[in-house]
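Student: attaching a predicted model along with its sequence, questions to come.
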Amino acid sequence: MARFFHDEDYYYDRGMRENPPAIRALYLVIIAILYAFTKVFWRWRVERPEELLPKGETGSIIISNHTSMGEVVATVCHIVRTGRRVRPIMKSEFNKNPVVRWFFARVGGIPVDRGTADMKSLRRAQHALKRGEDVLIYPEGTRIRSDDQPVEVHGGFALIAQMAKARVVPIAVCGFRDITPEGSHIMRPLKTWIRCGEGLSLTDAPADVGRRERLQWLEDESIRRMYAVRDELRAEHPGRR
């Protein structure tokens, strides 16, 4: 019972399958409830899900555009339902709230200080990938609530990919922004979409790209594919964001 209230570092530094039985059971119950609720309420489905399947013993870095907390829940539920475990990278600001800090640590969250060389968080993500866990990253850093909102894409995931010898899988979402209209806190039942792009790794870099430039190529190409998939979804579902 003591470990149920253990220090957060205990959970950041260990595999999710190594958590105390009570935490693992609670996690699966929460996932089952959220999966059922979101499937009925938002009718999401993952297109091209085979891209998220493991291609080896190392987990994948999954990057996505970010419009709502709803897509985080749906993406995590899908991955866990396939039998895998996923560690979302979260802003360290969330840790200011002790309840949120307690919860996120136990559902796999890894906090990172944005704008800094947070090597502790990078190492935690590397070790998670080496254990076969996936790492979920939102490079936009915050929810993009309108097309006019300035977007600052945060890098760093290519370095994690290099450290863990992991591949990057770009995915995109559409429709989740519409769940909660601007100025409202009431969620609406709407259909939403998640689509996976083609995964890639440092070994896919063109032969003429220098060794030092490979990390930048991986980040740029991953982001390009993420937005290309997002634009595909928007074109197929006009008016939805």
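Tutor: Received, thanks. Since the structure is predicted, the reported quantities are computational estimates derived from the model, not experimental observations.

Student: hey, let's count contacts and neighbours off CA atoms from now on
Tutor: OK.

Student: measure the residue nearest in space to the middle of the chain to residue 180 for me?
Tutor: Closest to where the C-alpha atoms of the chain average out (CA atoms, centre = their mean) is residue 136, at 2.3 Å. For residue 136, the distance to residue 180 equals 23 Å [CA to CA, to the nearest Å].

Student: assign the residue nearest to the centre of the chain to helix, strand or coil.
Tutor: strand (DSSP: H, G, I helix; E, B strand; the rest coil).

Student: next up, the contacts around it.
Tutor: Going by CA atoms under 8 Å, 6 or more residues apart in numbering, residue 136 touches 61-64, 86-89.

Student: structure B:
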Amino acid sequence: MFIIRWFVFLVVKIGLSLLCRIDARELRRVPARGPMIAISNHTGQLEVPILFAWLAPRPISGWAKSETWDKPFFKWLFNLWGAIPVHRGEADMNALRAALEKLDAGYIFGVAPEGTRNKTGRLLRARPGAVTLAVRSGAPILPIAHWGGENFTSNLKRLRRSDFHLRVGRPFIVHNGGGRIGREERQQIADEMMYQIAALLPEEYRGEYSDMSKATTEYLNFDVPEIGQLKVAPTFAKPTSIG
């Protein structure tokens, strides 16, 4: 399985490098080991294989909609990548527990706070699912923004290469003082996380988060080790009550 996994990563990396001009230099700032939640926008088919292939051999996992496993090829591919099926529109505790186990094993766990693919490239309003994982795990969160992938399909039809850009932001930890988190607080935390992604994007891609004057950091703690120094897994926080 290890050899097959490496071969798939190699094929993906070579193939996408031929089809796209990929600017992924900032991924070098991702720490070499230790648990981390990577939050990013979700625009199309490119960002997932690029993150998996360009961060290899760094162990990485993430949620994917459960319907993906209905298709034999994608079931095989996503199982090979170690992705976790999640049932959207409900509180999927099995998916949450599986994600916590991945983080406990030192993985990067990828989450798209928007909760669905954004075909226009402009940010949608965040859903609060990523907040639950962040609070339960206590793991550092790394914002990653990308753009250009929304043009991939149309460019491919015209036999054009796509320009794909990745930017990495400052890591932070979600803190709430250990109290109960209600619906409004969850949404505020989700919005604060999304503004960290928006700050990395060109203005035309910020969508629902275009007005950066509304960005707050009330629940974000940036007092974490610098990127590249996060070598030891943090002690995970005790479960916090989430309403």
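Tutor: Yep, that arrived. Given the structure is predicted, the values throughout are model-derived calculations rather than measurements.

Student: so after superposing, what's the score?
Tutor: The TM-score (TM-score structural alignment, normalised by the length of the first structure) is 0.73; 203 aligned residues with a CA RMSD of 2.8 Å.

Student: alignment lookup: the residue nearest to the centre of the first structure to the second structure.
Tutor: Aligned by TM-score structural alignment, residue 136 of the first structure pairs with residue 110 of the second structure.

Student: distance check, that match against residue 178 of the second structure.
Tutor: Taking CA to CA as the measure, residue 110 of the second structure and residue 178 of the second structure are separated by 24 Å.

Student: I'd say residue 145 of the first structure and residue 67 touch.
Tutor: Yes: contact criterion CA atoms under 8 Å: residue 145 of the first structure and residue 67 qualify, at 5.8 Å.

Student: who has more neighbours out of these two?
Tutor: residue 67 (23 against 16; other CA atoms under 10 Å).

Student: what does that one align to in the second structure?
Tutor: Using TM-score structural alignment, the equivalent of residue 67 of the first structure in the second structure is residue 43.

Student: ok so, going back, what residues do residue 145 and residue 67 of the first structure have in common as contacts?
Tutor: residue 177.

Student: follow-up on the earlier one: and the contacts of residue 136 of the first structure as TSV, adding neighbour count, distance to residue 191 of the first structure and secondary structure?
Tutor: Output for the contacts of residue 136 of the first structure, formatted as TSV (neighbours: other CA atoms under 10 Å; distance: CA to CA, whole Å; DSSP: H, G, I helix; E, B strand; the rest coil):
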residue	neighbour count	distance to residue 191 of the first structure	secondary structure
61	29	26	strand
62	24	22	strand
63	22	22	strand
64	28	18	strand
86	25	24	strand
87	26	26	strand
88	21	24	strand
89	21	26	strand
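
Student: and which of those is nearest to residue 231 of the first structure?
Tutor: residue 64 (12.6 Å; CA to CA).

Student: what span of the first structure is the longest helix belonging to the second structure aligned with?
Tutor: As assigned by DSSP state H, the longest helix anywhere in the second structure is helix 2-19. Using TM-score structural alignment, helix 2-19 of the second structure lines up with residues 24-41 of the first structure.

Student: again, but for stretch 142-150 of the second structure
Tutor: Per TM-score structural alignment, the counterpart of stretch 142-150 of the second structure in the first structure is residues 169-177.

Student: hmm, back to that, surely the match of residue 67 of the first structure touches residue 121?
Tutor: Yes: when contacts are counted by CA under 8 Å, residue 43 of the second structure is listed as touching residue 121 (5.4 Å).

Student: now for those two: what residues contact both?
Tutor: In contact with both residue 43 of the second structure and residue 121: 147, 149-150, using CA under 8 Å, 6+ apart.

Student: please, where are all the helices along the second structure?
Tutor: With helices called from DSSP H, the second structure shows them at 2-19, 47-55, 72-81, 93-104, 129-137, 152-157, 183-198.

Student: which among those is found nearest to residue 29 of the second structure?
Tutor: When the helices of the second structure are compared (using CA to CA), the closest one is helix 47-55, at 10.5 Å.

Student: mean per-residue distance, the closest one versus the first structure.
Tutor: Compared with the first structure after fitting, helix 47-55 of the second structure deviates on average by 1.3 Å (mean CA distance after the TM-score superposition for the first structure).

Student: next, the angle from that helix to helix 72-81.
Tutor: Counting by axes from the mean of the first three to the mean of the last three CA atoms, to 10 degrees, helix 47-55 of the second structure lies at 40 degrees to helix 72-81.

Student: what residues does helix 47-55 of the second structure touch?
Tutor: 9-10, 12-13, 16, 24, 27, 60, 81, 146, 149.

Student: and if we set it to 6 Å?
Tutor: The list of residues contacting helix 47-55 of the second structure from outside it, by CA atoms under 6 Å, 6 or more residues apart in numbering, reads 9, 13.

Student: centre of the chain versus that helix, how much separation?
Tutor: How far helix 47-55 of the second structure lies from its chain's middle: 11 Å, per CA atoms, centre = their mean, to the nearest Å.

Student: how about stretch 195-206 of the second structure?
Tutor: 15 Å.

Student: for stretch 156-174 of the second structure, same thing?
Tutor: The answer for stretch 156-174 of the second structure is 12 Å, by CA atoms, centre = their mean.

Student: same question, stretch 30-43 of the first structure
Tutor: Remark: stretch 30-43 of the first structure is offset 17 Å from the chain centroid, using CA atoms, centre = their mean.

Student: now for residue 4 of the second structure, how many residues are close by?
Tutor: Look at residue 4 of the second structure: counted by other CA under 10 Å, it has 10 neighbours.

Student: can you give me the end-to-end span of stretch 57-70 of the first structure?
Tutor: 29 Å.

Student: contacts for the longest helix of the second structure, please.
Tutor: Outside helix 2-19 of the second structure, the residues that touch it by CA under 6 Å, 6+ apart are 53, 161.

Student: and what of stretch 213-232 of the first structure?
Tutor: For stretch 213-232 of the first structure, contacts defined as CA under 6 Å, 6+ apart pick out 158, 170-172.
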